[in-house]
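Novice: my questions concern the predicted model and sequence given below.
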Amino acid sequence: MIKCRIIALTLLGLLTAAMAKAQQQRPLSIAVLANATALPTRTGEIFRSVHPGLAVGTAFRYNQNPVNQLSQTLKVGYVYHQFVQHSVQVYSELEYKRLIRQRVSLAGALGAGYVHIFSATQVFRRNENGGYEEKPNWGRPQVMGTLALGLGYLLNPTSDKPLEIFARYQFWVEAPFVRQYVPVLPNTALHLGLNYPLFKRNN
């Protein structure tokens, strides 16, 4: 729990700093995703065993450069792993985006956050009478780290509110998963989504 509190305070500090410097538009980001419990070397698992999810977030710009953009993201995500767990994520990333020829962008992001995991099946415990009773499903806290690469395309780059479609490949880990034999659980996720500015841009 102490580690989770440290992560939460760090995220709050990063977000506060980003908001203080944010002078431009703040995008609303919405993406559907396919998740797999696998290392990046086994990317094909994403398509073989699809575990669906959703990610929603925004970003706060650190600079005003229209080509080289540095931002702090804040995102909330959900992933459903059938028969195993529901994962609720809250995380922040430092993201660098490079705009190429007005429409295409490449991005990289590194971040950390908090995951709360709920069992997708009933969990029982042995009672004093030797029988079994269902345990409350309050879930358990986890720490997460994330690394992502993205490709974006602006549909209307000259508009005051340009709409961007994007694909994002994310590698993220959660810990401690099972201390005895899987302390760190690797995940890969493919995001497909939209970025839409909530306010007009100033540049």
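Specialist: Nice, I can see it.
Novice: all contacts plus neighbour counts: C-alpha atoms, from now on.
Specialist: Fine.
Novice: please report the distance of Thr37 from Glu45.
Specialist: According to Cα to Cα, to the nearest Å, Thr37 stands 8 Å off from Glu45.
Novice: name the residue in the two with the higher neighbour count.
Specialist: Neighbours were tallied for Thr37 and for Glu45 using other Cα atoms under 10 Å; the higher tally belongs to Thr37 (21 against 18).
Novice: so what's the residue count around the residue nearest to the more buried one when sequence neighbours are not counted?
Specialist: Closest residue to Thr37 apart from its sequence neighbours, by Cα to Cα, 6 or more residues apart in numbering: Asn187 at 4.4 Å. If you count neighbours by other Cα under 10 Å, Asn187 ends up with 19.
Novice: putting a second one here so we can go through both:
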Amino acid sequence: MKKFITGLVLLLSLSVSAQKKQYISFAFTDNASAFPFGKFAGFFNEPVHAGFEFGWGHVKEKNKHDWFWELKAGYFYHQFVQNGIPIYATGGYRYRIVKHFSADVSLGVGYFHSIATTAVLKQNSSGEYVNAKGIGRPQVMVPFTLGANYDFNWNNTQQGRIFLEYQQRLQAPFVNSYVPILPYNQLAIGCAYYLPGKK
């Protein structure tokens, strides 16, 4: 796994010179554990498990088709389940439907740090239960994301993008004995700002 992640980072860094634009992004997120695409309606009628994400990306634009990659890091709190800290990379394709509107799809891989929100107890050699929560558990995550975007300009030179993203991610290993792979749904609403540079 370590060799795979090292190779992915190297590949992404080598492609930087071929990109035309780079951007930074910020999003508010809502998270829910459920089967893939099984919780979309729940984002609107169930408790919010709030979080946020920061991103940095590169995009190569053509007339109607964009290829992009992003590095993202964030945090969310899911009551009674976990504090989640995702750090991941994605690569994707964006299609411009009309002048300001576009849709995209991306796939990624990354690191996920899970910190339990409830007590974690372990029996010691004396037969007593002691706190074994620790600093959390390192895991692997695989995100698949669908997005819708609205591009805009201001001051005739600066560009931005408002986006709505639905992400289905797999988190593993969660609990080997009964839930080895935990599926998560995430809804993100945010904004990206294109950094000044050569077009």
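Specialist: Received, thanks. Because the structure is a prediction, the values reported are computed rather than measured.
Novice: ok so, going back, regarding the residue mapped onto the residue nearest to Thr37 of the first structure from the second structure, what is its secondary structure?
Specialist: The alignment partner of Asn187 of the first structure in the second structure, by TM-score structural alignment, is Tyr184. Under DSSP: H, G, I helix; E, B strand; the rest coil, the three-state class of Tyr184 of the second structure is strand.
Novice: scan the second structure for its longest helix.
Specialist: Longest among the helix segments of the second structure by residue count, using DSSP state H, is helix 2-14.
Novice: re the thing from before, surely the residue nearest to Thr37 of the first structure meets Phe171?
Specialist: Yes - under the criterion of Cα atoms under 8 Å, Asn187 of the first structure makes contact with Phe171 at 5.8 Å.
Novice: the residue nearest to Thr37 of the first structure and Ile2 of the first structure, how far apart?
Specialist: From Asn187 of the first structure across to Ile2 of the first structure, the span is 24 Å (Cα to Cα).
Novice: same thing with Leu110 of the first structure?
Specialist: Per Cα to Cα, Leu110 of the first structure is found 22 Å from Ile2 of the first structure.
Novice: between these two, which one's more packed in?
Specialist: A count of neighbours by other Cα under 10 Å puts Leu110 above the other of Leu110 of the first structure and Ile2, at 19 against 7.
Novice: list the buried ones in stretch 166-185 of the first structure?
Specialist: For stretch 166-185 of the first structure, a neighbour-count test (16 or more other Cα atoms under 10 Å) marks 166-175, 177, 184-185 as buried.
Novice: and what of stretch 133-141 of the second structure?
Specialist: Using 16+ other Cα under 10 Å as the test for burial, stretch 133-141 of the second structure gives Val140, Met141.
Novice: next one: stretch 11-26 of the second structure
Specialist: Buried-residue list, stretch 11-26 of the second structure, by 16+ other Cα under 10 Å: Leu12, Val16, Gln19, Lys21, Gln22, Tyr23, Ile24, Ser25, Phe26.
Novice: which among the residues you listed gets closest to Arg96 of the second structure?
Specialist: Checking the buried residues of stretch 11-26 of the second structure against Arg96 of the second structure by Cα to Cα gives Lys21 as the nearest, at 16.2 Å.
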